[in-house]
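> here's a sequence, model it:
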Amino acid sequence: MAGNTPLYEVLALRFGTHAGRPARDNFLTDEGQFTPGSEMPNDYYLWVVRDGRHLVLVDTGFPREMARRRGRTLFRDPVDALADLGTGAADITDVVITHMHYDHAGNLDRFPHSRVHLQEEELRFCTGASMRHRVVRRPFEPENVAAAVRGLYADRLVLHRGAAEIVPGVTVHPVPGHTPGTQVVRVPTARGWVVLAGDAAHLWANIRLRSPFPILEGLSPMLDGYDRIEALADGDDHIIPGHDPQVALRFPALPGAPDWSCLHEPPADSPVGATAAGARR
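Next comes the predicted model:
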């Protein structure tokens, strides 16, 4: 990266989990790499990008009522947990929504003063004819979509058509496949370019095995997206998947705030892309 590129801290909050999930359910294909009966939970994260001048939130999680309704375990209220960082919703100037699924785009009404960044194609998709199909709309919540539309009418929703800079050096890049408007966030850090992949790669194993998570709108775009993510990041351990429990295990905790992991610091020695329990090459 250029010498004048600002460097940011990137913090991940693990605020919930979906335990007891069969490993097989996390992959579109099964070529014998899973131990029968093995489990591989999905964890839920949001991310903060900061440098002393800018404070950017990537995704907004979901509230406790949604966790109850969808059978998820919520460890922390994701918005209240911002207090661990000495900040709160009112201090967030920019919110990036990677895509509009319920676990990434809830709580938008709790950020009434923030600019919200979304790919235009994502808004078109979640308000368009595809939502007449129950199985397609299942990961979306009407209230989250309505909150995004209200942000549009309030001049707070910023719609992007492709790559864009959010704050100096921090950029979003469309990686369709999981949804047509999925985007990833590229951040310059002291250890290099980190890519917050969101659901463009649920788990390190998805991208390593080239076997996507089975909720997707386009298989070829999803696989092409893995190549794009790898090109944007400075190495395998610079790609941060959206739901991998290993993220909270491999990266050091923020001093004084153990629920937050420091992604701008080097990870532990565990092999990058090693699969979670039950996945075997």
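
> from here on, contacts and neighbour counts on C-alpha atoms
Will do.

> how many residues are close by Arg161?
12 (other CA atoms under 10 Å).

> tell me which residues are up against the helix or strand where Gly16 lies.
Assessed by DSSP states H and E, Gly16 sits inside strand 9-18. Contact with strand 9-18 is made by 41-51, 71-78, 187, 189, 248, 254, 259-264, as judged by CA atoms under 8 Å, 6 or more residues apart in numbering.

> give me the buried entries from the residues you listed.
For the contacts of strand 9-18, a burial check counting by 16 or more other CA atoms under 10 Å picks out 41-50, 72-74, 78, 187, 189, 248, 254, 259-264.

> give me the subset of those residues lying in strands.
In strands, judged by DSSP state E, the following of the buried ones among the contacts of strand 9-18 are found: 42-50, 73-74, 187, 189, 254, 259-262.

> tell me where the stretch 51-200 of the chain has strands.
55-58, 73-74, 94-96, 115-119, 157-160, 164-167, 170-174, 183-189, 192-198 (DSSP state E, counting those that start in this stretch).

> now the closest residue to Ala19 other than its chain neighbours: how far from His18?
Leaving aside its chain neighbours, Ala19 sits nearest to Pro41 (4.7 Å; criterion: CA to CA, 6 or more residues apart in numbering). Pro41 sits 6 Å away from His18, going by CA to CA, to the nearest Å.

> kindly report the same for Val116.
27 Å.

> and the two? which has more neighbours close in?
Val116 (24 against 17).

> rewinding a little: gap between the strand holding Gly16 and the chain center?
With CA atoms, centre = their mean, to the nearest Å as the basis, strand 9-18 stands 9 Å off its chain's centre.

> that one vs strand 183-189, what angle?
140 degrees (axes from the mean of the first three to the mean of the last three CA atoms, to 10 degrees).

> flag every buried residue along strand 9-18.
By 16+ other CA under 10 Å, the buried positions in strand 9-18 come out as Glu9, Val10, Leu11, Ala12, Leu13, Arg14, Phe15, Gly16, Thr17, His18.

> for stretch 80-100, same thing?
Residues of stretch 80-100 classed as buried by neighbour count (16+ other CA under 10 Å): Ala81, Leu82, Ala89, Ile92, Thr93, Asp94, Val95, Val96, Ile97, Thr98, His99, Met100.

> ok, stretch 135-151 next?
Result for stretch 135-151 [16+ other CA under 10 Å]: buried residues Arg137, Phe140, Glu141, Asn144, Val145, Ala147, Ala148, Val149, Gly151.

> what's the end-to-end length of that stretch?
Stretch 135-151: ends 26 Å apart by CA to CA.

> so which residues make contact with it?
100-102, 105-109, 116, 123, 126-127, 130-131, 157.

> one more sequence to fold, the one below, so I can look at both together:
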Amino acid sequence: MTQDGYQVFAIRHGHVHRTVADNFAGGCPDDRPMPMDYFIWVAANERRTIVIDTGFGAGEAARRGRSVTRSVADGLRAIGVDHAIVTDVILTHLHWDHAGNLDLFGAARFHLSEQELRFAAGAAMTDPGRSLGYAGSDVADAVRLVHEGRVRFAGEDEELFPGISVHLVGGHTAGTQVVRIATRRGPIVLASDAAHFYANMSQMRVFPVTDDPDKLLNVYTQQLPALVQSTIDIIPGHDPLVLERYRPAGVELRGWVARLDQPFDETVR
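I've put the predicted structure just below:
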């Protein structure tokens, strides 16, 4: 592996039972099961280990009716990562399921879009529909980290490290950013909530919790595809199919941790 060819791991830490109607805007009455998984991600090579998003803990899970399948700390330990010494964390946005557990990463610098913090701590939060996705304590933690000098505001299209770049796309929230990572099989994009499911992109249907639906449709058709060689290399943020399409990081990690830098099974749909 070259210094720019990262191993990339998707680590499942939560789950919720939902239906098709729950997952697409527009009120389509479809009660077929369409569950949602919750992930954090890790990109690692011989020089650095980067955590992307920090998930949520048991308290927030209980408040929102989600299940914690394995803790974030356990998932990191399973691939040999000690959360206490991680030096860099990228936050794609500040929703409760992506920006909890910030205190686990006591040695880390956090990379966040300034637009997202302005959105999450500004006038938009007087709208209950927009504020629903945020936990006030997580936003407060992010503000505290700014004052501690531990937040670096990322550019709109910026290479943070050799082979890892962030790209501001918005749509889901005003400051959502996606992460492009160089791997041995070519670049992949962690879409996070810019695309919850593969079906968001293939069916052009947005998730109900969306700040700007028209902008998000443009993300699906223009911004995400422009970052990769093939749309198969766009990884949605919540789709259980990810763990079926990609090989587990170890036999004992099947259904828990997948390797996204390896080829996936296109027959799984």
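
> on that earlier part again, now distance to Asp244 of the first structure too, for the strands of the stretch 51-200 of the first structure, in a markdown table please.
Output for the strands of the stretch 51-200 of the first structure, formatted as a markdown table (distance: least, CA to CA, whole Å):
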| stretch | distance to Asp244 of the first structure |
| --- | --- |
| strand 55-58 | 16 |
| strand 73-74 | 15 |
| strand 94-96 | 20 |
| strand 115-119 | 23 |
| strand 157-160 | 27 |
| strand 164-167 | 25 |
| strand 170-174 | 21 |
| strand 183-189 | 16 |
| strand 192-198 | 10 |
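
> nearest to Leu209 of the first structure, of those strands?
Closest to Leu209 of the first structure of the strands of the stretch 51-200 of the first structure, according to CA to CA: strand 192-198, at 15.9 Å.

> how about the helices in the stretch 51-200 of the first structure?
64-70, 102-105, 120-126, 134-137, 142-153 (DSSP state H, counting those that start in this stretch).

> what's the closest of the buried residues of strand 9-18 of the first structure to Thr29 of the first structure?
Of these, the one sitting nearest to Thr29 of the first structure (CA to CA) turns out to be His18, at 20.6 Å.

> map the closest one across to the second structure for me.
When the second structure is aligned by TM-score structural alignment, His18 of the first structure is paired with Val16.

> now do Phe75 of the first structure
Under the pairing rule here (TM-score structural alignment), the equivalent of Phe75 of the first structure within the second structure is Thr69.

> please tell me how far its match sits from His13 of the second structure.
Taking CA to CA, one finds Thr69 of the second structure at 5 Å from His13 of the second structure.

> and the aligned partner of Leu91 of the second structure in the first structure, how far is that from Thr60 of the first structure?
Correspondence of Leu91 of the second structure to the first structure, assessed by TM-score structural alignment: Ile97. Note on Ile97 of the first structure: its distance to Thr60 of the first structure, by CA to CA, is 7 Å.

> common neighbours of those two, please.
In contact with both Ile97 of the first structure and Thr60: His104, Ala105, using CA under 8 Å, 6+ apart.

> rewinding a little: quick one: closest of the strands of the stretch 51-200 of the first structure to Asp30 of the first structure.
Closest among the strands of the stretch 51-200 of the first structure, using CA to CA: strand 192-198, at 22.4 Å.

> counterpart of that closest one in the second structure, which residues?
So strand 192-198 of the first structure sits over residues 186-192 in the second structure, by TM-score structural alignment.

> in contact with Pro252 of the first structure, which residues?
Neighbours of Pro252 of the first structure in contact, by CA under 8 Å, 6+ apart: Ser261, Cys262, Leu263, Glu265, Pro267, Ala268.

> nope, Phe24 of the second structure is what I meant
Arg205, Val206, Phe207, Pro208.

> how close does the residue of the second structure most remote from its centre sit to Gln115 of the second structure?
Each residue of the second structure has a distance to the centre, and by CA atoms, centre = their mean the biggest one is for Pro29: 27.7 Å. Distance, Pro29 of the second structure to Gln115 of the second structure, by CA to CA: 35 Å.

> follow-up on the earlier one: what's the angle between the strand holding Gly16 of the first structure and strand 42-50?
Using the same axes, to 10 degrees, strand 9-18 of the first structure lies at 160 degrees relative to strand 42-50.

> strand 9-18 of the first structure against the second structure, how far on average?
Compared with the second structure after fitting, strand 9-18 of the first structure deviates on average by 0.7 Å (mean CA distance after the TM-score superposition for the first structure).

> quick check: angle from that strand to strand 192-198?
Using the same axes, to 10 degrees: strand 9-18 of the first structure against strand 192-198 is 30 degrees.

> still on that earlier bit, quick check: the residue farthest from the centre of the second structure vs Met201 of the second structure, distance?
For Pro29 of the second structure, the distance to Met201 of the second structure - CA to CA - is 20 Å.

> what sits against the closest residue in space to His15 of the second structure that isn't next to it in sequence?
Leaving aside its sequence neighbours, His15 of the second structure sits nearest to Asp37 (CA to CA, 6+ apart; 4.5 Å). Contacts for Asp37 of the second structure (CA under 8 Å, 6+ apart) come out as Arg12, His13, Gly14, His15, Val16, His238, Asp239, Pro240.

> now for Asp37 of the second structure: what does it line up with in the first structure?
In the first structure, Asp37 of the second structure lines up with Asp43, judged by TM-score structural alignment.

> and Ala249 of the second structure, by the same measure?
By TM-score structural alignment, Ala249 of the second structure lines up with Leu254.

> for Asp233 of the second structure, same thing?
So Asp233 of the second structure corresponds to His238, using TM-score structural alignment.

> list the contacts of that match.
Gly192, Trp193, Val194, Val195.

> swap in 6 Å and give it another go.
If you count contacts by CA atoms under 6 Å, 6 or more residues apart in numbering, His238 of the first structure has them with Val194.

> now the contacts of Pro252 of the first structure in JSON lines, with distance to Ala23 of the first structure?
Output for the contacts of Pro252 of the first structure, formatted as JSON lines (distance: CA to CA, whole Å):
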{"residue": "Ser261", "distance to Ala23 of the first structure": "24"}
{"residue": "Cys262", "distance to Ala23 of the first structure": "27"}
{"residue": "Leu263", "distance to Ala23 of the first structure": "25"}
{"residue": "Glu265", "distance to Ala23 of the first structure": "29"}
{"residue": "Pro267", "distance to Ala23 of the first structure": "24"}
{"residue": "Ala268", "distance to Ala23 of the first structure": "24"}
